[in-house]
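In: build me a structure from this.
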Amino acid sequence: MPFASSQIRSDFPALAAGLAHFDSPGGTQTPAPVIEAISSALAGPLANRGHGNAGQRNAEAVVVQARQAVADLVGGRPEGVVFGRSATQLTFDFSRTIAASWSPGDEVVVSRLDHDANIRPWLVAAEARGAVVRWVEFDPTTAELDPAQLAGVLSDRTRLVAVTAASNLLGTMPDVAAIAELVHAAGAQLWVDGVHYSAHALVDLGALGCDYFVCSPYKFLGPHHGVLVAEPSLLESLHPDKLLPSTDAVPERFELGTLPYEVLAGTTAAIDYLAGLVPGSGSRRDRLGASLAAIEQTEQRLVERIERGLADLGATRYSKARHRTSTLLFDLPGIAAAEVADRLAAVGVSAPAGHFYALEASRHLGLGDRGAVRVGLAPYSDDGDVDRLLSGLAG
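Out: A predicted model of the protein is given here:
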């Protein structure tokens, strides 16, 4: 089905400020139905989860609905959905729990393509357990991560491989299914950072083949928090540190303290909003697939316009992978990346410069810690935004 961002821009109060937003890889703007859902959750009776009074029942319903919405988004099971403050926090927490079974000499594999949130937690855990860290490199000339690179570092001591499903810096979308096959053949587990991926593709956990998947709703029009999804049976095998009186049930055993009910209400609303972007019927999962496919088609047209404009300006484009999101990393000739970002900000275009916490990737590209300019698209991006971006870059 066709999709035009002009149909939804009025749903985003932040757009009234007049900025052209190309900063969506760092977080999207929020539509009114999500804001209203958060406000409504806070306005009604609310208490700790339970069934004894209206406040308890409201909290319980919010959590149950949010788990189901996330399960529909990723093709998982609601009993395997864990909520946390952020994907970074969840990865750190789970890395400590998972690594508790590691022995000195065991191995963990990380990717040079990844955000530091899917690198540093595993390095810290490995050091604490005396495990060995192996690195998978990507090709800086093509921005591709070849699964064959992984095959060369796996061994019978490999316990876990951590890799991104889509680079937040370059947009590169590695072949996660091929990686999963290699990882499982080696007897290891696969942890996938899907924070950037989930904003641009319909997540299918069965097709990806990963054991753990993390994402962040604020990257796909929702509020700020993190989500982990895994098979409930796998979560049952893990025993995190927790308070004595707190439940040992899965997935609650991993959720420390009281959940942010209003935020979870916003997440359900964001997923419902995405599911309704194009006309259609069927399950929420079916409608999500239709919406995300339509968004991808629109974003592809816009990103091709940007690529042509960058070529005309003689830009150096680092995002070159064959399969990637609508995210571009680039430099303009003779102008520092920070200066380009400032120039754009002065004309109301939000397109920041930096390494965006993908520090290893930036260094591997030869950009050091300064990074480059990054632009990314969201469902509300339109041709007018692209016009302003290209005009601002041309000076």
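In: please count neighbours and contacts with C-alpha atoms only from this point.
Out: Noted.
In: find the residue at the geometric middle of this protein.
Out: residue 195 (0.9 Å; CA atoms, centre = their mean).
In: excluding chain neighbours, what is closest to that residue?
Out: Spatially, and ignoring its direct neighbours in sequence, residue 195 is nearest to residue 215 (4.0 Å; CA to CA, 6 or more residues apart in numbering).
In: quick one, what contacts that neighbour?
Out: By CA atoms under 8 Å, 6 or more residues apart in numbering, the contact set of residue 215 is 87, 193, 194, 195, 196, 198, 226, 227, 228.
In: let's go with 10 Å and repeat that
Out: Contact analysis of residue 215 by CA atoms under 10 Å, 6 or more residues apart in numbering lists 70, 74, 86-88, 90, 192-199, 225-229.
In: select from those every entry located in strands.
Out: Among the contacts of residue 215, the ones falling in strands (DSSP state E) are 192, 193, 226, 227, 228, 229.
In: in CSV: those residues, plus neighbour count.
Out: Putting the ones in strands among the contacts of residue 215 into CSV (neighbours: other CA atoms under 10 Å) gives the following:
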residue, neighbour count
192, 25
193, 28
226, 21
227, 24
228, 24
229, 27
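In: and this one, so I can compare the two:
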Amino acid sequence: MSLDVARIRAAYPALAEGLTHFDGAAGTQTAGTVAEAVAAAMTTSIANRTEANAPGRRSLRLLAEARAAIADLVGGDPDGVVLGPSATALTYQLAGLLSADWRPGDEVVVSRLDHDANVRPWVQAAGVAGATVRWAEFDPVTGELPVDQYADLVGERTRLVAVTGASNAIGTVPDVAAIARTAHAVGALVCVDGVHAVPHLPTDLAALGADFLVTSAYKWSGPHLAAMVADPARWAPLRPAKLMPAPDTVPQRFEAGTPAFPLLAGLRAAVDHLAGLAGDGTGSRRSRLRHSLAAAQAYEAELLDRLLTGFAARPQVTVYGAPQRRCPTVSFRIDGRHPAEVATALGGRGICVSSGDYYAYEYFTTMGLRDTGGGVRVSIYHYNTADEVDGLLDAVDGLIDGQHRG
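Out: From the prediction side, this is the model:
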């Protein structure tokens, strides 16, 4: 199944500004239907949740539709979808709840490949509980996260393994299912950071072996909301602090305060947008999502190959990591140029990229790059084009030539 990229680009109003957006890992542009759904919800009568009147029932429906959309996106149960403001906030909440039962001698396993949002909450929770933190290391040359090391890292005292679904720095897609099998063999739980993986790969909670998976809607064309997904039975024994009158049911008891109802409308619209990227519009939304994201994955892989081939032809460019399976995300440096300088120069040409460590703190620290500016990140999304990749390569040539003249 192929993508009609011209049709897809037309669905993103921000692209009309003429900028090239290679910063999807920091947040994609918003689909027009998402903005329309948010605006419609904000201009329609909405009340807090109640069955007593139409505005209250409308709010209940928006919440239910958002949970169902997330469940379809990742292959979960709507009753196990906890919504929140960010992946970081939700992971901190989960870490606090799970670690309440940890004791000295218990162990947690984290990865140096991960975004810090799936590292620091667990490290800090372990510190409070007196538990031991064990580190999974990545290969500094390939950027792979070897599965074999988990046989030594995971043991009878392991309570949790935290691992990324895809590196937000270099795109590595670890074998999460194999890591989860090792963890589950000793009764440990697995928390997967799906923030960078879900926008680029068809996701299946059960196939991954994830007990908990977090995703952020603004990384896949939606509003600034996030969701932590698990089997409702996983949530059942966890008791968060909450207000006395607040619901005590799952998943409601994990969501403090009144939801942002217009953003919930946007979240559902974003999932519907993804489901319509490719195909004829038939079948269940879950089926359409899998087909559309597979088509987007194939298209993005073509652009990634074009980018990597171009970088390989330029010896002044160093690309970090060469994982066999990766999302379309690359970190690089140009000889003699500070990453922030490169990002600013590209921005001046209308090419939007990120620089620094992008919260991949452990990766850039391990590589010895963090104190000297980290890297420059190019993150491809399904609205990017081959011409944009070529334009980026031309701009990089300009920076290389300028360095030589300097």
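In: for my notes, confirm residue 180 of structure 1 occurs in a helix.
Out: Yes: under DSSP: H, G, I helix; E, B strand; the rest coil, residue 180 of structure 1 sits within a helix.
In: ranges for the helices of structure 1?
Out: 32-43, 54-74, 87-99, 120-129, 147-151, 176-185, 205-208, 232-236, 261-275, 284-312, 337-346, 359-364, 383-394 (DSSP state H).
In: deepest in the core, which of the ones you listed is it.
Out: With neighbours taken as mean count of other CA atoms under 10 Å, the helices of structure 1 reach their highest mean count in helix 261-275, at a mean of 25.
In: mind checking how far that helix is from the chain centre?
Out: For helix 261-275 of structure 1, the separation from the chain centroid amounts to 16 Å (computed by CA atoms, centre = their mean, to the nearest Å).
In: again with stretch 129-142 of structure 1
Out: 20 Å.
In: gap between the two ends of that stretch?
Out: In stretch 129-142 of structure 1, first residue to last residue: 35 Å (CA to CA, to the nearest Å).
In: report the buried residues of that stretch.
Out: 129, 131, 132, 133, 134, 136, 137, 138, 140 (16 or more other CA atoms under 10 Å).
In: of all these, which two lie farthest apart?
Out: 129 and 140 (31.6 Å; CA to CA).
In: pretty sure residue 94 of structure 2 sits against residue 254.
Out: Yes: assessed by CA atoms under 10 Å, residue 94 of structure 2 is found in contact with residue 254 at 9.4 Å.
In: quickly list what's touching both of the two.
Out: Residues touching both residue 94 of structure 2 and residue 254 by CA under 10 Å, 6+ apart: 235, 238, 240.
In: surely residue 100 of structure 1 touches residue 239?
Out: Yes: at 9.3 Å, residue 100 of structure 1 counts as touching residue 239 under the criterion of CA under 10 Å.
In: mutual contacts of these two, please.
Out: residue 94.
In: and the residue nearest to residue 195 of structure 1, what's its match in structure 2?
Out: Residue 215 of structure 1 maps onto residue 215 in structure 2 when the alignment is built from TM-score structural alignment.
In: how far away is its match from residue 144 of structure 2?
Out: For residue 215 of structure 2, the distance to residue 144 of structure 2 - CA to CA - is 22 Å.
In: do the same with residue 283 of structure 2
Out: 36 Å.
In: who's more crowded, those two?
Out: residue 144 (24 against 10; other CA atoms under 10 Å).
In: identify the residues contacting the more buried one.
Out: Residue 144 of structure 2 neighbours (CA under 10 Å, 6+ apart): 113, 137-138, 167, 170-175, 321-326.
In: any idea which of these is closest to residue 349 of structure 2?
Out: residue 170 (23.6 Å).
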